[in-house]
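Participant: predicted model and sequence below, questions to follow.
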Amino acid sequence: MNLLAKKSLTVFTSLALAVTAAACSSGGAGNDEAAESQVPGSESSHSASPTESDGSLAKYDPPITIRTTAAEAKDFLNEGETTENNVWTQGYEQELGIKVKYDWITKGDNYTDKMNITLASGDLPDLLNVNQTQYKQLLDAGQLEDLSEVYEKYASELVKKFYTMGTDGLKPVRQDDKLYGLTYYSGSYDTSPMLWIRTDWMQNLNLEPPKTMDDVMNIAKAFTEQDPDKNGKKDTYGLELNKDLMGGGDMNPKGLMNGYHAYPGIWFKDGSGKLVYGSIQPEMKTALARLAEMFKAGYIDPEFATKDVAKASETVMAGKAGMFFGFMTSPFSVSGMITNENQIDWLPYPIPSADDKPAKVQNEVSYGNIWAIRKGYEHPEALIKLMNFAVEKTFGESAKTEAAKFIGESGQGFHVAPIKLLEPNKNVGIYHHVVDALEANDPSKLNREEKSYYDGITSYRGGDRSQWWFERIFGPDSSQKIIQHYIDNDSILLNEFVYPPTKTMATKGATLGKLELETFMKIIYGNVPIDEFDTFVQNWKKLGGDQMTEEVNQLVS
């Protein structure tokens, strides 16, 4: 979903994404579906269209049929269309000679359960749309077609480009040098943590932007003790958190922990090249000690353990806290407090370091669901051609004249397509284009999506503070500027484990996750001493963590 649609529909999510990451994603890691990315533009700067001569969009004659399944997308259909008969299915048949037949269509929240029943039945559709766990089940059973050759032969240059933007977008579906599917890869940059601070409070107290984690502590102290809202009451505190801690969404402490070189919940390489779990590393103990110190001093919302992301956002919007760690989409969490009747403002800042070692921010690649072909289907290349078609109509040369037809005026018509891929990591490029246009006072070179953000910023600057979020996501002092800072300084640390859960993850991961959350919460609240972290690490290892670590390293070796 794009920023405009998200705002108009008031879609504020707190899903943990494996990130999601795009202009409309919430700031966390991904669920079974990738966070929807930006509206495809009606203009393109990409390479020339694929043609029939290279096979990427060659039409089948006679036509072929491909069986698949779908979650309903009624909200995005044009009048008179159905999931079975719409501009996309018509385009496939007319231009590619591919007839799409649905074995079943169900509501989105029933899709995973319905697919589990289908997998158990053994009657598989030709084209499978599955989550990572289901994909692993099919792969282990030898039920998926190897797509290596047909991908190399038929994938358009634009599709191949998209799957290599930022990192390997097909990494989760590569096993033993073979390719078994396509991912809904949306990049990673937009899942980067950053620090959001109320700048009107900083001005009231004559505070400077933070350059170190000690500065963050001092700002939190000032916001708690020096009456930053000037109401004569001691009713504010520095930092807001939410009860999920390591979960997705705003108001989580991951950014603070990154400042202490701790990376909770992700797997990364240690000095020997072995993958290790961030939550059990020594740096995490230091970060937790700091949080416990802040909580004891009253700098953190004393009731955060009872608040989910939505409730924590309400606390911030009520003017009770002046700082939180969030993401590029965090303006959506606080935009309701920005009105023409006040001068409230927030600015994002890079995560500062606690020492002389530059801080890195942890980052999740969003891969979403997986499309695969059942073993034995005679036209596995059809999946590749359907992907070529979707990318071409929304981002290729054809998009200049046909994007409106396929994605509609709302820009959301891509939801109807059974196969889709939105340009990964493109928001930072949009930021540069919009800022350049603002500086030149000339939006003529912007595409439709970019122009909508430009117009929002100019409306905000013209006095409409309801458009503030445009300025803070794509303006000169925005979250995308912070992401560019991370890119320039090589400050992004990717989660290296992007595969379906290992055996031990599937059986013991929930128990270990509960142990982690409960221990961290007790330490922060001061219910147990900081040395309880060492006991947690020992228990984590004994209860399955060591086995899980071994499995992870075997999988990636």
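Facilitator: Thanks, I have the structure now. Residues are numbered from 1 along each chain as shown.

Participant: contacts, neighbours, all on C-alpha from now
Facilitator: Fine.

Participant: can you give me the buried ones in stretch 485-495?
Facilitator: 486, 491-495 (16 or more other CA atoms under 10 Å).

Participant: could I get the residues you listed as a markdown table with distance to Leu422 and secondary structure?
Facilitator: Shown next, in a markdown table, are the buried residues of stretch 485-495 (distance: CA to CA, whole Å; DSSP: H, G, I helix; E, B strand; the rest coil):
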| residue | distance to Leu422 | secondary structure |
| --- | --- | --- |
| Tyr486 | 23 | helix |
| Ser491 | 25 | coil |
| Ile492 | 22 | strand |
| Leu493 | 23 | strand |
| Leu494 | 20 | strand |
| Asn495 | 21 | coil |
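
Participant: and of these, the nearest to Glu449?
Facilitator: When the buried residues of stretch 485-495 are ranked by distance to Glu449 (CA to CA), Tyr486 comes first, at 24.1 Å.

Participant: putting a second one here so we can go through both:
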Amino acid sequence: MRWRKGVHSMRRKAMLLLIGSLTIVLSAGCAKEKNYTADTKNTGNETSAPRNKGVAKKPKITVSVYDRGQIPSGEGDFTNNRWTNWINENAPVEVEFIPIPRNDEVPKLTALFASGNAPDLVFTYSGVLRNDLFAQKQTLPLDDLIEKHSVEYKNLLHQYPAVRKLGMQLDGKIHTLTRVTGLMGANHTLQIRADWLKKLKLDIPKTTEELFNVAKAFAELDPDGNNKKDTYGIQLSALGDSVIDHMYNYAVPYLFDSKQQLVRDWERAKVVTEYKKRFYDAGLVDKDYLTDVNGEKAKQDWVNGKLGIRFGNVSVISLPEFETLKKNNPAAEVIVIPLPESPYGQFSPAFDVPVGPYGFVNAKAKNPEAVIQYIDFLNKESTIRTLKYGFEGEHWKKGDNGCPAPIDIEKNKKELNWNFDYWTPPASTIFLGECALPEKAYDPNIQIQKEFINLILQAKEAYISPKRPKGEDVGFMPPFPSDLQLIQAGSTEEYLALYQKSIVGGTKYSVEQAVNEAKTNWLKRGGEKVDKFIIDYYTNRKDIAFISKVDTYAGFK
């Protein structure tokens, strides 16, 4: 289980518990068309292996694929489209794809396993689900299969020790499949209005105290020059909460103490929550930030020039946000800066680990050797290149930077860009070299994209360094026994709700009260058993467990 992803979801639930009246309704629809026949021609240097008479029949396997409802009209459905056809023409196996709704993957996959109809190869980012199914003996140990039947994946195991560490379960065998992407760039960032700093004659904040003072100036000294007190200094909603936790090395509540013993640090929870409360009590943030569960209000404040310090992304999904900011505020200057140093040191916000878990093989797979063959196929550089960029001369040409550049963006939207769930979970994009770097996806000849490239590079310089490691000591939780699962269930949402209550509670409910209440409730429900289990797991497995500040950087530049 990846702790931060789980906590992000729990943090949102805690907000809902606190504000009570907020209701979120999510709906999704997907129109699907059957009997699709695509032109699956193979151009460039790709190898085609059409199924002709006389050729040995390929083994058949079933594979899950996330269904986000993103396939354009006329392009088929998730089981039959131009890319499923290409895969089946070129892979050493015949694949039947089983669509899994992205927002309901856990109940859907749980039901499939309960009915005995689960796919042979399961792609899932849910560490909780992987751990639960391992505990139920539904996942297959892969050590011997990889050794005897794999080339590509076996090479990854030998070259990158973290592949084995993240793949290993409590029985000491590899059950979890992982991909290698390398240290590509940052997910979360601290962005600041540099033009506001210049106008108010302020330096870039280098400590958490300086960050508070800059936020105070942004909220009180009219940085936009409209003679109104209508700007917010800093964002607390959505990513703001998480990034501040990282500043204090508290993304995960289990920390190594001065003797390198893992402990649960309740005192750190008090310190970081008191820091957040200072911003709220001083009026430097949106007073209704708890209702901004998805950060949409903060985003609108940012693009409309009413927010000075933004915790956001520098990825393909955030380019439109940057474009809107510049359109609304042409004079805006944005920079990404390192997280300020806290009393505990200087750290970095969340970014994808260079090796990431993505799936497992069903213990009841009829032909696990064929599954391993397919995993190898998906980890070939030629496969990744084709599924990511399409066909040379049709979807892409070599750009000025030597990397694939789209020929027709609109054509790619219709034919290519929606296929990512067939390849991104298992793809070790490190094989693509520099062309896989996020900044290579943009055109430096377009001014707005050139500026965005600079933000990506600033983020990489600021955060991807062992000198300023990610603000967590351990990140992947072991699978809990069923009795500990019952103790753990709901506890994180509960204590986060208490912390949030103390932030907005003024003098009526202090941070100290919140932390004491959270700790008391945790111990009452038997939480010390969970603490002991986690601490023992890392203490007894120091040589094979994934330690964030070491293994995130080992073997990567």
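Facilitator: Done, it's in. These numbers come from a predicted model, not from an experiment.

Participant: sorry, back to before: and the buried residues of stretch 485-495 of the first structure, which two are furthest apart?
Facilitator: Longest distance between any two of these is 15.7 Å, between Tyr486 and Asn495; criterion CA to CA.

Participant: any idea which element the most centrally placed residue in the second structure lies in?
Facilitator: For the second structure, the residue sitting closest to the mean C-alpha position, by CA atoms, centre = their mean, is Asp352 at 6.0 Å. With elements delineated by DSSP states H and E, Asp352 of the second structure resides in a region that no helix or strand encompasses.

Participant: my guess is it contacts Val180. True?
Facilitator: No. Using CA atoms under 8 Å, Asp352 of the second structure is not in contact with Val180, being 10.4 Å away.

Participant: Tyr237 of the first structure -> the second structure?
Facilitator: Following TM-score structural alignment, the counterpart assigned to Tyr237 of the first structure within the second structure is Tyr232.

Participant: which residues touch its match?
Facilitator: Tyr232 of the second structure makes contact with 215, 218-219, 284-286, 306-308, according to CA atoms under 8 Å, 6 or more residues apart in numbering.

Participant: so which of the residues you listed comes closest to Val293 of the second structure?
Facilitator: Within the contacts of Tyr232 of the second structure, proximity to Val293 of the second structure (CA to CA) peaks at Asp286, which comes in at 12.5 Å.

Participant: can you count the residues close to that closest one?
Facilitator: Residue crowding around Asp286 of the second structure was assessed by other CA atoms under 10 Å; the count is 22.

Participant: not counting its neighbours along the chain, what's nearest the equivalent of it over in the first structure?
Facilitator: In the first structure, the position corresponding to Asp286 of the second structure is occupied by Asp301, as judged by TM-score structural alignment. Setting aside the residues directly before and after it, Asp301 of the first structure is nearest to Glu240 in space (CA to CA, 6 or more residues apart in numbering), at 5.6 Å.

Participant: how near is that neighbour to Gln132 of the first structure?
Facilitator: Note on Glu240 of the first structure: its distance to Gln132 of the first structure, by CA to CA, to the nearest Å, is 33 Å.

Participant: so between these two, which is more surrounded?
Facilitator: In this comparison of Glu240 of the first structure against Gln132, neighbours counted by other CA under 10 Å, the higher total goes to Glu240 at 27 against 22.
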